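model this:
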Amino acid sequence: MTLLYIFPHPDDECFGPAPAMARQVREGHDVHLLTLTKGGATKQRHRLDLSVEEMGEVRESELAAAADELGVQLTVLDYPDSGLVDMDPRDLENIIERKITAVKPDVVVTYAVHGNSVHPDHLTTHAVVKRAYCQTHDDLAARGPKRLALFTLVQGEMEGAESHLHGSPPEAIGARVTFEPEDMEAAQRAIACYETYAEVVAEHRPLALVEDGVAFVLFNETHETVLDTITDHFESRG
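A predicted model of the protein is given here:
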């Protein structure tokens, strides 16, 4: 089975979804990651005395190393970090539709509607990916994606999380992907590739928020029980 994760920045894949991605690779699935920006506008560049362009090159290199640790196939675009909200959303939708058409994923993954944070790039990415998913799901019919899985944190399970983070109510969770210790170890190796964010990772421990499983809202689906995977049980579409 093929999965396509779509996030706006380097490290988005590691701040939560990585153990699920590692499990999926271990189980033999074809996992792709599309990152829309190089993440150069991060405030960390001031500490390192780097320009946006220089920081973007560093972050892209860290992302490539993280993708190697997870075993996923990586595509990095160079849209403006912290500027996605100012773009014509049709441009983003078109590039995402073309990627979906090329990869032919069974499952598309991005952020939940609240973006897990207040970052405008997260919110914009959710909106454009949802539109692109719906369009390709209709246009490609049987060859199109079967599921849109929305990575989320869970309300009531965010003790110690940063104040700007948001989660979905427990009743909205359609899948919680559990994993083996080796999957978490792969995720930890991947997040360690972000050397410029080492202090942030050490302080906030983002992988601790998914120790009980990586949660997803399943767009337009209903199931009697919470699934343990996002790569199965496609029959119960709402």
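
Going by C-alpha atoms from here, please, whenever you check contacts or count neighbours.
Fine.

how much space between Ala22 and Glu60?
Per C-alpha to C-alpha, to the nearest Å, Ala22 is found 20 Å from Glu60.

How about Glu13?
13 Å.

and those two? which has more neighbours close in?
Glu13 (28 against 24; other C-alpha atoms under 10 Å).

burial count for the nearest residue to that one once chain neighbours are set aside?
Leaving out its chain neighbours, the residue that sits closest to Glu13 by C-alpha to C-alpha, 6 or more residues apart in numbering is Phe7, at 7.1 Å. Burial of Phe7 is recorded as 23 neighbouring residues (other C-alpha under 10 Å).

from memory Phe7 sits against Thr35, does it?
Yes - contact criterion C-alpha atoms under 8 Å: Phe7 and Thr35 qualify, at 5.1 Å.

Which parts of the chain are strands?
2-7, 30-37, 73-79, 107-111, 147-154, 167-168, 175-177, 214-218 (DSSP state E).

For the residue of the chain most remote from its centre, give its distance to Glu62.
Each residue of the chain has a distance to the centre, and by C-alpha atoms, centre = their mean the biggest one is for Asp49: 28.2 Å. Computed with C-alpha to C-alpha, the distance linking Asp49 and Glu62 is 17 Å.

Check Arg131 too.
Arg131 is 29 Å from Glu62, by C-alpha to C-alpha.

can you give me the helices in the protein?
Using DSSP state H, the helices assigned to the chain run over residues 18-26, 44-48, 52-70, 89-103, 120-139, 181-192, 198-204.

Compare those helices and give me the one nearest Val76.
Minimum separation from Val76 across these (C-alpha to C-alpha) falls at helix 52-70, 7.6 Å.

Tell me the gap between that closest one and the middle of its chain.
15 Å (C-alpha atoms, centre = their mean, to the nearest Å).

Show the secondary-structure elements that that helix is packed against.
Under the contact criterion of 3 or more C-alpha pairs under 8 Å, 6 or more residues apart in numbering; DSSP states H and E, helix 52-70 touches helix 18-26, strand 73-79, helix 181-192.

before we go on, could you also do this sequence so I can check it against the first one:
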Amino acid sequence: MTEADPARPHYPQQGAHRDADAVETLLPEGLAASAATVLFVHAHPDDESASTGATMARLAREGAAVHLLTMSRGEMGEVIGPEHAELDVRTRDPKDPGDALGALRETELSAALNALGVTGHRFAERPKGGAFRDSGMSWAADGTAAPDPRAAPDCLTRAELSQAAAAVAAEIRRLRPEVVVTYDADGGYGHPDHRRTHEAVMAALPLLPDDALPRLVWGEEGEVDAGDTRRQAVIRGDLAAKERAMAAHATQIRVDPGHTFRYSNDVVQPISPVETYRLLAARAGARPAGAESVSAPGPETEAADPDREPAGLISSAITAVAVGLLLGFLGTMLHASVAYFDGWYLPWGAILAVLGVFTGTVWTAGFTRRRGLTLMPGLAAFALIGLFTLGRSDSRLVIPTLEAPIGVAGIIWTLGTVLATAVGVVIADRTVLRGIGRSGRRR
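Model prediction:
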């Protein structure tokens, strides 16, 4: 947490409300924890531990691949205790950007993640390089979080939203998580960087290719709203690991006996093993495990269904070969069609036949969703052309030669099949197969 000028601070209490239809997992239906990748996106070092530490530790213990993206290094933080008091944003030189505090908080974060059992972590980077600096915050007279007038020009809240969204999108594309977890729109207790992080995650979703969209996106629940109809998840996690992780952030958090803690403003808060979330977005067809239906998060955040399940390997292979044999036969029958003009000719049949092979290659890629089968139509067609070319000398259907227009058509048909297949494979790989592995599953 980073703050300045506290004035009767107010924090929401975790686990204070449970909906009757709340689910008890963040994972989508049908996905075991051991097969899941979950990405948490937080604003500063210490937020992951205080806000979602129990959940992260539980997921890691259950075998999920848990990753954290931290948007800033917490350079605008206050400091607890005398050991590093010179780094406190309240007392250091106003011209000091806080790099030393940021470096110290990196070390604390590493220890905290070790306590949670989380090994995957990165700090967000701008698209053209460089970090987002902590924006800081202040407390308004009513005890709510407000912007810090000392926020630097390169801080998270002053950066273009598109830059922060691009940073989040890049990490999602890299990890391909089934689940993404961040803040709700209110940012928990309202920190400007928390709000901006929520905005960045939601703005990142439209930037993703369909195959990279997470199945579920959750937001850490802030103030309880009895009228909130979005699906709630109530997670009872690992309290001991959460407390150890919070204690690792020694410049920011003091963990007290009795499962309580304080930030630098000395407001006593309970440390809860229960953490609650609201569903922010769901890919079409996806729903949390244990939910009979998905409470609609709203059209502005709902993502499209990216992929259907691929057909079986045997049926896909049979289809690919059948398409190739059909195209090879029809193309051979058509390729000899030549239009003659005054002094020149157009082998239109061969051209159409080659285009048919290209179309069949791309179609097969989209139907089978398997890279290894994309070559099959072209190979089958070429094999059939070979039979027609090397058959009995008195009954050949394909005669590749430069001595006559029909022979030129034969060359176009034979070599064009190879070229059309190669081009079709490349285009399919960059379009319909982007993000798909050889098995047809999303990578």
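
tm score of chain vs chain?
The TM-score (TM-score structural alignment, normalised by the length of structure 1) is 0.79; 209 aligned residues with a C-alpha RMSD of 2.4 Å.

before we move on, back to that, who wins for proximity to Thr152 of structure 1 among the helices of structure 1?
helix 120-139 (11.4 Å).

List the buried residues in that closest one.
In terms of neighbour count (16 or more other C-alpha atoms under 10 Å), helix 120-139 of structure 1 has its buried residues at 120-134, 136-137.

what residue of structure 2 takes the place of the residue nearest to Glu13 of structure 1?
Using TM-score structural alignment as the criterion, Phe7 of structure 1 maps onto His42 of structure 2.

Quick one: map Arg174 of structure 2 onto structure 1.
Checking TM-score structural alignment: Arg174 of structure 2 goes with Ala102.

Could you check how far that match is from Leu148 of structure 1?
Ala102 of structure 1 is 17 Å from Leu148 of structure 1, by C-alpha to C-alpha.

the more surrounded of those two?
Higher neighbour count among Ala102 of structure 1 and Leu148: Leu148, with 26 against 9, using other C-alpha under 10 Å.

Provide a list of residues in contact with the closest residue to the more buried one other than its chain neighbours.
Distances taken as C-alpha to C-alpha, 6+ apart put Val108 closest to Leu148 of structure 1, at 4.9 Å, once the chain neighbours are dropped. Counting by C-alpha atoms under 8 Å, 6 or more residues apart in numbering, Val108 of structure 1 touches 3-6, 133, 145, 147-149.

Of the residues you listed, which are reproduced in structure 2?
For the contacts of Val108 of structure 1, the subset whose aligned partners also touch in structure 2 (both residues aligned by TM-score structural alignment, their matches' C-alpha atoms under 8 Å) is 3-6, 145, 147-149.

Serialize the residues you listed to CSV and add fields for distance to Asp68 of structure 1.
Supplementary listing: those in CSV, determined by distance: C-alpha to C-alpha, whole Å:
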residue, distance to Asp68 of structure 1
Leu3, 16
Leu4, 16
Tyr5, 15
Ile6, 17
Pro145, 25
Arg147, 25
Leu148, 24
Ala149, 23
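
how near is the aligned partner of Gly40 of structure 1 in structure 2 to Arg196 of structure 2?
When structure 2 is aligned by TM-score structural alignment, Gly40 of structure 1 is paired with Glu75. Per C-alpha to C-alpha, Glu75 of structure 2 is found 16 Å from Arg196 of structure 2.

What lines up with Ala289 of structure 2 in structure 1?
Using TM-score structural alignment, Ala289 of structure 2 pairs with Asp232 in structure 1.

and the gap between that match and Gly115 of structure 1?
From Asp232 of structure 1 to Gly115 of structure 1 the distance is 24 Å (C-alpha to C-alpha).

what do you get for Val25 of structure 1?
On the measure of C-alpha to C-alpha, Val25 of structure 1 and Gly115 of structure 1 end up 24 Å apart.

same thing with Pro169 of structure 1?
In terms of C-alpha to C-alpha, Pro169 of structure 1 sits 14 Å off from Gly115 of structure 1.

These two - which one has more neighbours?
Gly115 (24 against 14).

Of the helices of structure 1, which stretch is the most buried?
helix 18-26 (a mean of 25; mean count of other C-alpha atoms under 10 Å).

in structure 2, what residues pair with that helix?
Against structure 2, helix 18-26 of structure 1 falls on residues 53-61 (TM-score structural alignment).

What are the contacting residues of stretch 49-57 of structure 1?
38-42, 45.

I'd like to know which of these are buried.
Buried among the contacts of stretch 49-57 of structure 1 (16+ other C-alpha under 10 Å): 38-41, 45.

For the closest residue to Gly83 of structure 1 other than its chain neighbours, give its distance to Pro8 of structure 1.
Spatial nearest neighbour of Gly83 of structure 1, excluding adjacent residues (C-alpha to C-alpha, 6+ apart): Asp121 at 7.1 Å. According to C-alpha to C-alpha, Asp121 of structure 1 and Pro8 of structure 1 sit 6 Å apart.

Quickly list what's touching both of the two.
Joint contacts of Asp121 of structure 1 and Pro8 (C-alpha under 8 Å, 6+ apart) are Asp81.

what's the residue nearest to His137 of structure 1 when sequence neighbours are not counted in contact with, if anything?
Nearest non-adjacent residue to His137 of structure 1, counting by C-alpha to C-alpha, 6+ apart: Gly144, 4.8 Å away. Gly144 of structure 1 sits next to 101, 104-106, 136-138 when contact means C-alpha under 8 Å, 6+ apart.

and Gly144 of structure 1, what pairs with it in structure 2?
Looks like Gly144 of structure 1 aligns to Leu213 there (TM-score structural alignment).

quick one: contacts for the residue mapped onto Ile191 of structure 1 from structure 2?
Aligning on TM-score structural alignment places Ile191 of structure 1 opposite Met246 in structure 2. Going by C-alpha under 8 Å, 6+ apart, Met246 of structure 2 touches 46, 49-50, 112, 253-255.

if I look at Met246 of structure 2, how far off is Arg73 of structure 2?
For Met246 of structure 2, the distance to Arg73 of structure 2 - C-alpha to C-alpha - is 16 Å.

Repeat that for Ser138 of structure 2.
Distance, Ser138 of structure 2 to Arg73 of structure 2, by C-alpha to C-alpha: 18 Å.

and the equivalent of Val113 of structure 1 over in structure 2, what is it in contact with?
If you follow Val113 of structure 1 across to structure 2 using TM-score structural alignment, you land on Ala185. Ala185 of structure 2 sits next to 195, 198-199, 219 when contact means C-alpha under 8 Å, 6+ apart.

All set, thanks.
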